[in-house]
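In: take this sequence and fold it.
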Amino acid sequence: MEIGISTFVETTPDTVTGEVISHAKRLRNVIEEIKLADEVGLDVFGVGEHHREDFAASSPAVILAAAASQTKNIRLTSAVTVLSSADPVRVFQDFATVDGISNGRAEIMAGRGSFIESFPLFGYDLHDYNELFDEKLELLLKIRDSEKVTWKGKHRPAIDHLGVYPRPIQNPLPVWIGSGGNPESVIRAGRLGLPLVLAIIGGSPMQFAPLVELYKRAAAEAGYDPDTLPVASHSHGFIAENTETAADKFFAPTQYVMNVIGRERGWSHYGRATYDAARSFEGALYVGDPKTVAEKIIHLRKNVGITRFMLHVPVGSMPHEDVMNAIKLLGTEVAPIVREEIAKWEKGQ
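Out: All right, here's what the predicted structure looks like:
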């Protein structure tokens, strides 16, 4: 059972002071967070790509490269790379570079992107949303699997037997598929034999169990051993020494972001009752003291089949020291409980 952190490197207003941290300061802070995650024994740290004012991570590979030389063991991944609006050649080169600097710890998490700012920014038509992803994923995997590439598509100039460098240490360089729970994306990942990441950020996590089964069936039908394919969750949460403190600290910044995005997408108002319901044992928020969060992760592993858990913290801007404390508690208190229990459970199966 792998346990780690994901972040979008948020720069939203502080809900108490109204102050907004600069992009530069938040970028420096996230390097400290990645270093701490490595020091406390977490397995993976993911940085998501966005192209808007309230997130500073438009280039996850650059952030991960900066962290690569300052860490020793933690795996470094995008979460996600918006592949539909990116150049697969450049994506591969960037992460092969991170792989070299980190001595073989880089991963790509490829997704279509639930935010659409990158499409007009890089000159892509949203009408091609699905087609772009399919075509670019095909090219990315072709580059991953072969040093010399010959390829032709609709949305990018053709490549005629050209080399793509540098080559990564890992062969193949891990490519995960990020999904918000769309059955088609789950089936695609299975048919390609690629690891799957599910964004479990609402409703009941147990509702994702059928999607994991669908993924495994698709993998098996395509000739892959589903037991060898990892499945990850990306889930919002926060840890403090006691559950009441964790709940109170995490609510206001989470509410702010959920309502900003909600107004953009037509969602209903996000209030304390919704938040508290999501904090329940069957809810999608992993907020509480270490024991509470550990029990929910164990429940997710046993009942949904998740083999990598990524706590997304914070959702909206929080004091850096609170985020660092949550990372420390995840690594030093939550992870040992989860790993011990899952090891016993797997041994008894």
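In: hey, let's count contacts and neighbours off CA atoms from now on
Out: Fine.
In: now the strands: where do they sit in the protein?
Out: Remark: strands assigned in the chain by DSSP state E are 2-7, 44-47, 75-78, 81-82, 106-111, 148-151, 159-163, 175-179, 196-199, 231-239, 286-288, 308-312.
In: other SSEs contacting the fourth one?
Out: What it means is strand 81-82. strand 106-111 (3 or more Cα pairs under 8 Å, 6 or more residues apart in numbering; DSSP states H and E).
In: the spatially closest residue to residue 283 that is not a sequence neighbour: what's it in contact with?
Out: Excluding the flanking residues, the one nearest residue 283 by Cα to Cα, 6 or more residues apart in numbering is residue 204, at 5.1 Å. Residue 204 sits next to 282-284 when contact means Cα atoms under 8 Å, 6 or more residues apart in numbering.
In: mind redoing it with 10 Å?
Out: Shown in contact with residue 204 (Cα atoms under 10 Å, 6 or more residues apart in numbering): 278, 280-285.
In: ok, residue 180 touching residue 235?
Out: No. Assessed by Cα atoms under 10 Å, residue 180 is found out of contact with residue 235, at 11.1 Å.
In: just to revisit the earlier point, drop anything exposed from the contacts of residue 204.
Out: With burial judged by 16 or more other Cα atoms under 10 Å, the buried subset of these is 278, 281, 283-285.
In: please give me the structure for this one as well, since I'd like to look at both together:
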Amino acid sequence: MKEKSSMELGITTFLHTNPEHGSVSPAERLRQAIEEIQLADQVGLDVYAIGEHHRIDYTSSSPAVILATAASTTKRIRLSSAVTVLSSDDPVRVYQDFATLDVLSKGRAEIMAGRGSFVESFPLFGYDLNDYEELYEEKLELLLKIRANEKVQWSGGHRPAINNMGVYPRAEQDPLPVWIATGGSPESAVRAGKLGLPVIFSIIGGMPERFAPLVELYKEAAKKAGHDPCKLQIASHSHGFIAESFEIAAKNYFPVMAEQMNKIGRERGWAPYTRDTFKEACNLRGALYVGDPEYVAEKILLAQEKLSLTRFLMYVDFSSLSHLELLRTIEFLGTKVAPIVHKELARK
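Out: So this is what the prediction gives:
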């Protein structure tokens, strides 16, 4: 974990392709991802994280495979899922995949374990959505038991029992980092606190400061469970885009954000995404980190103050953004935003 005067900065992505509209092909998007990870490493960012999805418009069904491809061509950046949909996966296989990544990357792998915002993986792998909560709790328990013990004795209701069997390979890190990922559930915040695990909040709307009560729930649960509050790690994940000026960033990003939010909104019954919605989200207290490097740094610092963040991850990926724009945002985050953030935090 970083010193208190600093924090980690990084990138999240779902490797958006949207082939229905003739954008970049899945094969090309995967190759681009490796270039993005390499650049993020070169400019000094701390984390690159890929979210597991099983939709036609994302090419990220196997994050560990993609991250392992980049492991040999990067040196220090941490390689994570964002998230692993643990409810519909096998914790044995999840651990094996990320332990393998950890060995290949010389101790840089992480797992963000979540239930997933999209649910396509449940019918795909034969799980009942009625078991949504129970699946996650049971599989998280098994994953944590596997990372703590070379040989595992376990039984549950949704997977065959494991009778004193070894799970290999073992991760280079001991223990392999597992984060609890949540979109704002109090139960998830409390669960992470009780377990003493790091937590990451997905903040894609409203004001980030509204998550402050969840942070307090997390801290309180951790303290009651006997975990050292000084060792807690708290992260947030939000959409962002950086350009030479706020005007350029806002002009280029609004149609991108509107297209994506309206597409998902039609699936979920959301109201249309408007320019006023975008403008409000771009203000200093909003959840969109869009603007020039100085403004984005100011917003990150505000979120850090309100939420006690030790890590901030920016989601930069939409199919209608060019690869060059994504690379430029990564470069700005590492070379312009990060120095401002670290300098300001060092003064505290």
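In: still on that earlier bit, wait, which of the strands of the first structure is closest to residue 25 of the first structure?
Out: Among the strands of the first structure, the nearest to residue 25 of the first structure by Cα to Cα is strand 2-7 (15.0 Å).
In: ok, average deviation of the closest one from the second structure?
Out: Compared with the second structure after the fit, strand 2-7 of the first structure shows a mean deviation of 0.3 Å (mean Cα distance after the TM-score superposition for the first structure).
In: show me where the stretch 151-300 of the second structure has its helices.
Out: Here the stretch 151-300 of the second structure has its helices, by DSSP state H, counting those that start in this stretch, at 186-195, 212-224, 246-268, 275-282, 293-307.
In: residue 318 of the second structure: which of those is closest?
Out: Among the helices of the stretch 151-300 of the second structure, helix 246-268 comes nearest to residue 318 of the second structure, with 6.9 Å by Cα to Cα.
In: the closest one: how far from the chain's middle?
Out: Here helix 246-268 of the second structure is found 20 Å from its chain centre; the criterion is Cα atoms, centre = their mean, to the nearest Å.
In: one more: stretch 228-237 of the first structure?
Out: So, by Cα atoms, centre = their mean, the centroid of stretch 228-237 of the first structure is 8 Å from its chain's centroid.
In: whereabouts in the second structure does it align?
Out: Here stretch 228-237 of the first structure aligns to the second structure at residues 231-240, judged by TM-score structural alignment.
In: do stretch 59-73 of the first structure as well
Out: Taking TM-score structural alignment, stretch 59-73 of the first structure hits residues 62-76 over in the second structure.
In: can you point out the buried residues in the matching stretch?
Out: Counting neighbours by 16+ other Cα under 10 Å, one finds that the buried residues in stretch 62-76 of the second structure are 62-64, 66-71, 74, 76.
In: over to stretch 261-281 of the first structure?
Out: Neighbour-count burial for stretch 261-281 of the first structure, with 16+ other Cα under 10 Å as criterion, is recorded at 270, 275, 278-279, 281.
In: contacting residues for the residue nearest in space to the middle of the first structure?
Out: Nearest to the geometric centre of the first structure sits residue 79, at 3.4 Å (Cα atoms, centre = their mean). Counting by Cα under 10 Å, 6+ apart, residue 79 of the first structure makes contact with 5-8, 45-49, 60, 107-111, 113, 176-178, 197, 234, 310, 312.
In: relative to residue 48 of the second structure, how far out is the closest residue in space to residue 180 of the second structure that isn't next to it in sequence?
Out: Distances taken as Cα to Cα, 6+ apart place residue 199 nearest to residue 180 of the second structure, at 4.8 Å, with adjacent residues excluded. Separation of residue 199 of the second structure from residue 48 of the second structure (Cα to Cα, to the nearest Å) stands at 16 Å.
In: and residue 88 of the second structure, by the same measure?
Out: Per Cα to Cα, residue 88 of the second structure is found 23 Å from residue 48 of the second structure.
In: next one: residue 167 of the second structure
Out: Relative to residue 48 of the second structure, and taking Cα to Cα, residue 167 of the second structure is found at 26 Å.
In: comparing these two, which residue is more hemmed in?
Out: Taking other Cα atoms under 10 Å, residue 167 of the second structure and residue 48 do not tie; residue 48 has more neighbours (26 against 16).
In: for residue 329 of the second structure, see how far away that one is.
Out: Using Cα to Cα, we find residue 48 of the second structure at a distance of 13 Å from residue 329 of the second structure.
In: list residues touching both of the two?
Out: Common contacts of residue 48 of the second structure and residue 329 (Cα under 10 Å, 6+ apart): 11, 40, 314.
In: give me the neighbour count for residue 12 of the first structure.
Out: 22.
In: next up, the contacts around it.
Out: Residue 12 of the first structure makes contacts with 18-22, 53-56, 253, 256-257, 315-318, as judged by Cα under 10 Å, 6+ apart.
In: in PyMOL, select just the buried ones from those residues.
Out: Buried members of the contacts of residue 12 of the first structure, defined by 16+ other Cα under 10 Å, are picked up in PyMOL with:
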select buried, resi 21+54+55+56+253+256+257+315+316+317+318
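In: surely residue 34 of the second structure and residue 67 touch.
Out: Yes. Assessed by Cα under 10 Å, residue 34 of the second structure is found in contact with residue 67 at 8.0 Å.
In: closest to residue 157 of the second structure out of the buried residues of stretch 62-76 of the second structure?
Out: Of the buried residues of stretch 62-76 of the second structure, the one sitting nearest to residue 157 of the second structure (Cα to Cα) turns out to be residue 62, at 25.8 Å.
In: any idea what residue 95 of the second structure aligns with in the first structure?
Out: Here residue 95 of the second structure is matched to residue 92 in the first structure, going by TM-score structural alignment.
In: from what I see, its match and residue 166 are in contact.
Out: Yes. Residue 92 of the first structure lies in contact with residue 166 (Cα under 10 Å); the separation is 8.8 Å.
In: more neighbours: which of the two?
Out: residue 92 (24 against 15).
In: once you drop chain neighbours, what's closest to that one?
Out: With Cα to Cα, 6+ apart as the criterion, residue 92 of the first structure has its nearest non-adjacent residue at 6.8 Å, and that residue is residue 140.
In: and residue 142 of the second structure, by the same measure?
Out: Spatial nearest neighbour of residue 142 of the second structure, chain neighbours left out: residue 91 (6.4 Å); criterion: Cα to Cα, 6+ apart.
In: what sits against that neighbour?
Out: Residue 91 of the second structure makes contact with 97, 138-147, 159 under the criterion Cα under 10 Å, 6+ apart.
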